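> here is the input, now give the coordinates:
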Amino acid sequence: MGPVGITEPISLSGPSEFDVIKTQELEKFLADSGLFDIQEEAVLREEVLGRLDQIVKAWVKKISQAKGFNECFVKEANAKIFTFGSYRLGVHGPGADIDTVCVGPRHATREEDFFVELHNMLAEMPEVTELHPVPDAHVPVMKFKFSGVSVDLLYARLSLWVIPEELDMTKDSILQNVDEQTVRSLNGCRVTDKILQLVPNIQNFRVALIFMRFWAKQRGVYSNVSGFLGGINWALLVARVCQLYPNALPSMLVSRFFLIFSQWRWPNPVMLRSIEEGSLSLPVWDPRRNPRDRLHLMPIITPAYPCMNSSYNVSSSTLRVMTEEFQRGSRICEAMDINEADWNTLSEPYHFFESYKDYLEIDITAENEDDLRKWKGWVESRLRHLTLKVIERDTFGTLQCHPHPADFSNKTRKFHSCFFMGLQRKQGAPVNEVKLYDIRATVNDFTQLVGTYTMWKPGMEIQVSHVKQKNIPHFVFPGGVRHFQVTVSVDGKSRKRKRVEVDVDSMSLKKELDVHKANELTAPVKGSRESVNVSVINSSAEQVKVKVHPHTSCFQNGGLEELEPSELCAVFGRLQTARSKATKKPMIRLSLYSTIKAGGSSQ
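The predicted model follows:
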C-alpha cells in the first residue's frame, strides 16, 4: 500500500515490545472502563435500524399516494436509512446514540413531508419517546428515542424520483441538483466512508479513537455545539495521526496525537487528502477565495466532496482550552514512557468548578418536561453566540469563556436545567486591579436571538447570572456533595516524601465545624482504594486545619514500606485547590441583567 495522506509519513517504524505492552494496557483500560459495545445493545440497535427503514419506506409510499401518483409509482416509491458517525465508524460504546440519515426522493419535501408527516407517524408510535424536531438547525434533525435507543435522524432529498435500494453514497453524482441542507446531511455518511478508506489500519484507528473520544469527554472538550470538537472532528484528527504513523499501534498513536497537536500551528488546516474542486461547482473550503473561511481558527477539513471545515464553531477561548489540554496530554505521555503515569492519569476528569473564580450561569425553565427538552435544545444550540462570540467580541477578546459541555439540573426545581461557563481575563491583557465588564448589551443580544424560537411557549424562560466559585450550587457536583482537596506530604523513616491528595466531603466538614467537634472523617486517597482519617483541629474564615491519620497500607507502594503510622498536619483551604494556587488574579466584575424572558424583557 502506497503513502496515504497529503504528505509522506513521519515514521514507518513498526511497534516495539514496549508499544505492544502499552497497547495491551490501553485495551484493558478501555474494557475496564466499559467503552466497548455490549452484544445485547448491538442486537437492539440493528433491530431499531431495521424498523426505522421499514417506517420511512411506508412513509414515502403514503406521501406518494397522497400527492396523486399512480399505483405503479407508489409501489416503486422508496426511501432508505443510512448510518454515519461513531456507529458507522465502529467506535460506539454502550448507550451510544445512532446517527442516521433518511434518503428520500425529490417529491418528498423536508419542511412538510419529513418534519410534519413523518414526525406525526413517529409521534403515534408507542416505542418512540422524547421526539424533538429541530428544523432550524444548521443540519435539520429529528431527535428521539426508539425502544430506548437514542436516534438523530437527518433528511436528504435527492433529485431522483426513485431511490434505488443499492444506492452508492460515495458517488459525487448523488449531490447533483440538491439543496444545501441535503449536501450537509449526506456529508456525514460520505465523510465516514472516506475516513475508513484513508486510514492505513482500521482496527488500530478504532482503538485509538475510542480512547481519544473518552479522553475528550473526561477533560470536557467533547462538544461541537459548545465550541469544542465533536465526534467527526476527533475522528479526522486521529485519522491524520494514523496516516503519519501508519505502522504504529494504538498506544503510540495516542502519544503521537498529543505530541503533534500540542505543537500544531493553527490555523494551518488538518487534511486527510487534497481538496478537490469537483464537477458540480459546490463551494469548498478555500480561505484564498472565501473571506469567511479566513476567520476559522482551527480548520479540520472533511475529506469527501465538497470539502468543508468541520470545526467552524471553535473560538479563541475554546482553542486555548484545547491547546492546554493537548500540552498536558503530551507531558503525561512522556511520563508514561518512563512508567511514571498511566492511562488513568491521562484521562483523569477535569475539575471544571475548581478551575475559575468566576462563572456565568444560564438557567432555563419550562412548564413541562417536553417543553424543557425542546427549549433546552434550542438554547444550547444558540449558547455559543453568547459565550464564544458576543462576549469575546464585546470585551475585545480580553474576557475568555470556557463553556462546560454538559447541562445540570436542580432536582428541587421542576423542569429546570442550567449551563455554566468559566470566565477569566486573557493572559497578557493589560488590566487594572478591578475591571468592570458591562455585558448587558451582550445578554440582550443573546436573548433576542433566543427569542426567535418559532416553537416558544409561555413558561419558557432563561436567567443569566454571574456566580463566584464559592457560590457554585451543590447540585452540579456528583451526589450533590461538594468535595475540597488537600495535599499532604508524608515522611517515612527512609526520609522519602510522597504527595497524597485527599478528598474531603464538604458537608461532613461543615457538620464538624457546626458542632465544633473533632470527630474523624473518612476521606478517600485520590487514585487509590485506600482512605485516611481526617479530623478538624481549628478553623477560620479562610482555612481549616486538619490532622490526617494515614493507614500504613496507603503508602507502602513506592518504597515507603517503613512508614510508621503518625499524625500529619495540613492546612486546608476551603476554596483553594491544587489548580488555583497560582498568583492572585485581578477581580472580575460583571454587570448584566439577572432574569430575561425569551422576548428579551428583564425582571
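
> alpha carbons only for contacts and neighbour counts from here, please
Noted.

> distance between the biggest helix by length in the chain and the chain's centre?
As assigned by DSSP state H, the longest helix anywhere in the chain is helix 39-66. Chain-centre distance of helix 39-66: 29 Å, with Cα atoms, centre = their mean, to the nearest Å.

> let me see the ranges of the helices in the stretch 351-500 of the chain.
369-384, 391-394, 440-450 (DSSP state H, counting those that start in this stretch).

> tell me the helices and strands packed up against the last one.
Pointing back at helix 440-450 there. helix 369-384 (3 or more Cα pairs under 8 Å, 6 or more residues apart in numbering; DSSP states H and E).

> now the helix it packs on: buried residues?
The neighbour-count check on helix 369-384 (16 or more other Cα atoms under 10 Å) flags 371-376, 378-384 as buried.

> now show me the structure for the sequence below, then we'll compare the two:
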Amino acid sequence: AILCAYICHKFLAPIKSLSSIEQFSIEEFFSLVQQFFSTFAHFNWSADALRLYPKSYKPKTLVGRSLAHNRGSMRIISPSAPFNNTGRSTINSTRDLISEGLERVLQLLTTINTITSEDKWNALKQILELSHEFPSEKVKSILRLTLSSENGQELDEWIGWTKSRLGHFLNDCEEECHLSIQTQNSIEYRSNNIEGFYAIGFQLDPQSLNRNRKFFDCLKKFLNQFNLCPNRTDSMKISQDVISVHDWKLERTQPKPQRLRK
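Presented below is the predicted three-dimensional model:
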C-alpha cells in the first residue's frame, strides 16, 4: 500500500473532485502501473530507503528511530506506524524474490503491445495471470515439513504454531548460515485435512545442505520450539526431510491422495 501511495503521490495529477475519479481512464491507470514496476524494479533496495512523506510533514527526532528505520532489507519509511518502517521484517532472500518478480513484470510489458486501450487491458490481465514460481530456477534443494494430527482443528492449530516460529528460523538460516531461501506461498493439505505439507527452498544442493552444521543447528533449534506448544497433543507430529528439486517435482507427478492448497 505504501508503494502504491508513493507512485500516486509522485505521478498522479491532483484530483480536483470526486466526480473526476469516475473519468479516470484506462490509459491513466496503465501509466501508473508502468511507473510502479519500472520504479521499484530498478530501485536500489539494498542501499536506499524509500520514503513517503507529505510535503507538510516534518520528521521528528526520536530515540531509536534510526534503528527502526534501518531494520529489514526493504526499508519503506512513512510517517505512520508501525515504527515508521513497513518493511522492517523483510529478509534479503524475500527482497531478492520481490525484485525478481517486479523485473519479470517489467520484461513482460516490454514484449507485448500496449498501444490501444484493449492492448492495455490485455496487458493488465497477463500481469494478474503471472504465477508464483516455486521453486525458482536457483533453488536446488527442498526442506519439506510434514505436519499431522488426528483432526483438522488440531492440524490448523499446529500449522499456526509453525508459522509463528518460522520467521525466526528463516532469519537464522540467512544471517547465521548465509543461505538464500525461497518459501512456498501456501500450506498443502491432504484431502482428509489431517496432514499438511510446507516446503522451503535453498540454493544449496541437498548434499551440501545436509553437511552444513550451522543449518542443522538452526533446524534443531526450530524443531525444539514445537515441544513448547502448550496445546500439543500426542497426535500432533512433525517430520522433515531434505530432497532435491528434481525428486520433489518427480514426487508431485506421481498419483497420490488429493492435495489441497490453502
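
> before we move on, the earlier item: what residues of the longest helix of the first structure count as buried?
Going by 16+ other Cα under 10 Å, helix 39-66 of the first structure has these buried residues: 45, 48-49, 52-53, 55-61, 63-64.

> pick the one among those residues closest to D99 of the first structure.
Distance to D99 of the first structure across the buried residues of helix 39-66 of the first structure (Cα to Cα) is lowest for L49, with 10.4 Å.

> map the closest one onto the second structure.
With TM-score structural alignment as the criterion, L49 of the first structure has no equivalent in the second structure.

> which residue in the second structure lines up with I332 of the first structure?
Using TM-score structural alignment, the equivalent of I332 of the first structure in the second structure is L108.

> residue contacts, its match?
Shown in contact with L108 of the second structure (Cα atoms under 8 Å, 6 or more residues apart in numbering): I127.

> and the strand or helix carrying it, which residues are buried?
Element membership for L108 of the second structure (DSSP states H and E) is helix 92-111. Using 16+ other Cα under 10 Å as the burial criterion, the residues of helix 92-111 of the second structure that qualify are N92, S93, T94, R95, D96, S99, G101, L102, E103, V105, L106, L109.

> with stretch 179-197 of the second structure instead?
Neighbour-count burial for stretch 179-197 of the second structure, counted by 16+ other Cα under 10 Å, picks out 179-183, 187-190, 193-197.

> distance between it and the chain's centre?
14 Å.

> got the end-to-end distance for that stretch?
Across stretch 179-197 of the second structure, the terminal residues are separated by 22 Å (Cα to Cα, to the nearest Å).

> helices of the stretch 51-200 of the first structure, start to end?
Counting by DSSP H, counting those that start in this stretch, the stretch 51-200 of the first structure has helices at residues 71-76, 85-89, 119-123, 180-198.

> so the longest one matches what in the second structure?
In other words, helix 180-198 of the first structure. Taking TM-score structural alignment, helix 180-198 of the first structure hits no residues over in the second structure.

> nearest residue to the residue nearest the centre of the second structure in space, please, no chain neighbours.
With distances taken as Cα atoms, centre = their mean, the residue of the second structure nearest its centroid is T94 (5.6 Å). With sequence-adjacent residues excluded and distances taken as Cα to Cα, 6 or more residues apart in numbering, T94 of the second structure is closest to Q182, at 7.2 Å.

> now for the one you found: what does it line up with in the first structure?
Match for Q182 of the second structure (TM-score structural alignment): H402.

> again, but for F11 of the second structure
Aligned partner of F11 of the second structure by TM-score structural alignment: Y245.

> what's around that match, how many residues?
Residues lying near Y245 of the first structure (other Cα atoms under 10 Å) number 21.

> quick one: the strands in the stretch 151-300 of the first structure?
In the stretch 151-300 of the first structure, no segments count as strands under DSSP state E, counting those that start in this stretch.

> corresponding residue for T86 of the second structure in the first structure?
With TM-score structural alignment as the criterion, T86 of the second structure lines up with S310 in the first structure.

> next one: that match from S465 of the first structure, what distance?
Distance from S310 of the first structure to S465 of the first structure, by Cα to Cα: 32 Å.

> quick one on the thing from earlier: out of the helices of the stretch 351-500 of the first structure, which is closest to D491 of the first structure?
Closest among these, once you apply Cα to Cα, is helix 391-394, at 47.7 Å.

> and the closest one, how far from the second structure on average?
Once fitted to the second structure, helix 391-394 of the first structure is off its aligned match by 2.2 Å on average (mean Cα distance after the TM-score superposition for the first structure).

> flag every buried residue along that helix.
Within helix 391-394 of the first structure, the residues that count as buried by 16+ other Cα under 10 Å are I391, E392.

> check which helices and strands it is in contact with.
Counting contacts by 3+ Cα pairs under 8 Å, 6+ apart, helix 391-394 of the first structure packs against strand 399-403.

> so which elements touch the strand it packs on?
If contacts are counted by 3+ Cα pairs under 8 Å, 6+ apart, strand 399-403 of the first structure sits against helix 316-337, helix 391-394, strand 416-425.

> in JSON lines, list those along with distance to V544 of the first structure.
Shown next, in JSON lines, are those (distance: least, Cα to Cα, whole Å):
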{"stretch": "helix 316-337", "distance to V544 of the first structure": "31"}
{"stretch": "helix 391-394", "distance to V544 of the first structure": "37"}
{"stretch": "strand 416-425", "distance to V544 of the first structure": "26"}
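
> if I look at the aligned residue in the second structure for I301 of the first structure, how far off is F83 of the second structure?
Matched by TM-score structural alignment, I301 of the first structure corresponds to I77 in the second structure. For I77 of the second structure, the distance to F83 of the second structure (Cα to Cα) stands at 9 Å.

> likewise F43 of the second structure?
22 Å.

> likewise Q225 of the second structure?
From Q225 of the second structure across to F83 of the second structure, the span is 28 Å (Cα to Cα).

> between the two, which one's more packed in?
Per other Cα under 10 Å, whichever of Q225 of the second structure and F83 has more neighbours is F83, with 17 against 12.

> burial check on the nearest residue to that one once chain neighbours are set aside, number of neighbours?
Spatial nearest neighbour of F83 of the second structure, chain neighbours left out: A68 (6.1 Å); criterion: Cα to Cα, 6+ apart. Residues within reach of A68 of the second structure, counting by other Cα under 10 Å, total 17.

> how many neighbouring residues does Q197 of the first structure have?
Neighbourhood size, Q197 of the first structure [other Cα under 10 Å]: 12.

> and the angle from the helix holding L108 of the second structure to helix 152-175?
Relative orientation of helix 92-111 of the second structure versus helix 152-175 (axes from the mean of the first three to the mean of the last three Cα atoms, to 10 degrees): 90 degrees.
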